[in-house]
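Undergrad: Provided below for reference: sequence and predicted model.
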Amino acid sequence: MGNLRAVCIGKAERIEGFSPLTGINKRPAPGPVAIGREGIAQDAILDRKHHGGFDQAIYVYFQADYDWWAGELGYAPEPGLFGENLVIEGPASADTAIGDRFRIGECLLEVTYHRTPCMTFAAKMGDKFWARRFHRANRPGAYCRVLQPGTVESGLAVELIPYEGERITVSDLMAFDVTKDIPLDFMRRAVTTPIREKTRFKYETRLADLF
């Protein structure tokens, strides 16, 4: 059992020194927020190629990982700093697997993938080496699809429902971001999980090309 620390929403804004509009600047909402199949309607998602959609409707970050970052950054990160929609106390990235589910009130989320750091994230953090630093930390948080819409707010209990199949953690996946040499056994295991369809297609295509 965990706890929902914050629900964060962003609007279209510009980051100093970075020209594209972005919704990465997310701030805690003061009251209940409705989560639909494609996420939070009021939340700005501008780069639809890499963010949003049914398989990445909600981005979750974990307070346990933020606690670790506090030591690295020299200050305690406030909810929304990494552009997440939900901050959950209880789990951590290293223990969160594809297919794990979070029940928050009537809302049911399912983990589909990890977050990959990008130039927008680096601009947000004011560090041109941030993507490398975030990747090295291997605490990516989790993208989720919405299996059951519902209304959530900070303070609600979060029930973790572990996936009973192959345990492919978001940290396992992030470790392969910088290499094309992904073990065949790992890809075979990954496609048995409810991983996002984009990655499923990539892995299944690679496996099919070998035979």
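TA: Looks like it arrived, so ask away.
Undergrad: only C-alpha atoms from now on, for both contacts and neighbour counts.
TA: Will do.
Undergrad: where do the helices of the protein begin and end?
TA: Along the chain, the stretches classed as helices by DSSP state H are 63-73, 119-125, 130-137, 170-174, 184-190, 197-209.
Undergrad: gap between T205 and G2?
TA: 37 Å (CA to CA, to the nearest Å).
Undergrad: for comparison:
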Amino acid sequence: MTGRLVAVNLGVVTEAEWAGDASGRSGIDKRSVDGPVLLRADGVDGDFIAERAHHGGPDQTVYAYAEEDAAWWAAELGRGVRPGGFGENLTTYAVDVTGAVIGEQWLIGSALLQVTKPRTPCTTFAGFWDMPDLIKRFTARAAPGAYLRVLREGEVGAGDPVEVVDRPAHGVTIGEVFRAGTLEPELLPRLLDVPELPESVREKARRRLAAGQA
């Protein structure tokens, strides 16, 4: 399966009351850049991340969102949504991001990435969009985008093919993990046997199951 990279987006420093960082700054406002960008194991070169307690790190180094899902939101809200408008580093086209299997590998440019987990909407996202009910609506839509870890550092740029080069047999997708944690807790048992899923996500699923929340 091959799609393409529409845009590479880097966060700029935004100061706002809704910013989640204690300093009142956020990097959720990401803007498209020209030319190649280096994806490192510890971050996207040139990207700004304010609240590192909840953003960044090896399991969520890169965030990808599909242009097709952004178009759905643009039609739903009656307003344009530019690349980077979801806080994503990579805007993709013809890539089934919601249906991506946890652990599948994407070859983009000279970088090799691995799908790790869905994005969880937060109050900073709602503030950035100036939509108090965004978390509820984003959850109901259940097309959260995907975080990726960098298996091989390399450069990527707009127009690069996005090729899925490996896909685990377990079949658990980004969409399923998101729905398990939000709308469909009966899916939680499926998360326990997915080794590529971050341990923090599996541990949360175990705690919820032990508490009888599935």
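TA: On my side now, so go ahead. Remember, predicted model here, so these are calculated numbers, not experimental data.
Undergrad: would you mind finding the most buried of the helices of structure 1?
TA: Here the criterion is mean neighbour count by mean count of other CA atoms under 10 Å, and of the helices of structure 1 the winner is helix 170-174, at a mean of 22.
Undergrad: that helix aligns to what range in structure 2?
TA: Taken onto structure 2 by TM-score structural alignment, helix 170-174 of structure 1 occupies residues 174-178 there.
Undergrad: mind listing residues that contact that stretch?
TA: Applying CA atoms under 8 Å, 6 or more residues apart in numbering, the contact partners of stretch 174-178 of structure 2 are 97-102, 117-120, 142-146, 187-188, 191.
Undergrad: what number of residues lie near G90 of structure 1?
TA: 15 (other CA atoms under 10 Å).
Undergrad: quick revisit: so how far is the match of helix 170-174 of structure 1 off the chain centroid?
TA: 11 Å (CA atoms, centre = their mean, to the nearest Å).
Undergrad: mean deviation, it versus structure 1?
TA: Mean deviation of stretch 174-178 of structure 2 from its aligned counterpart in structure 1 after superposition (mean CA distance after the TM-score superposition for structure 1): 1.2 Å.
Undergrad: hmm, back to that, from the contacts of stretch 174-178 of structure 2, list the buried ones, please.
TA: Buried by 16 or more other CA atoms under 10 Å: 97-102, 117-119, 142-146, 187-188, 191, out of those.
Undergrad: show me the residues you listed that map onto strands.
TA: 117-118, 146 (DSSP state E).
Undergrad: can you tell me what G74 of structure 1 aligns to in structure 2?
TA: Per TM-score structural alignment, G74 of structure 1 is aligned with G78.
Undergrad: for M119 of structure 1, same thing?
TA: Checking TM-score structural alignment: M119 of structure 1 goes with T123.
Undergrad: distance-wise, check its match relative to L38 of structure 2.
TA: The separation that T123 of structure 2 has from L38 of structure 2, given CA to CA, amounts to 29 Å.
Undergrad: need the counterpart of Q114 of structure 2 in structure 1.
TA: Going residue by residue (TM-score structural alignment), Q114 of structure 2 aligns to E110.
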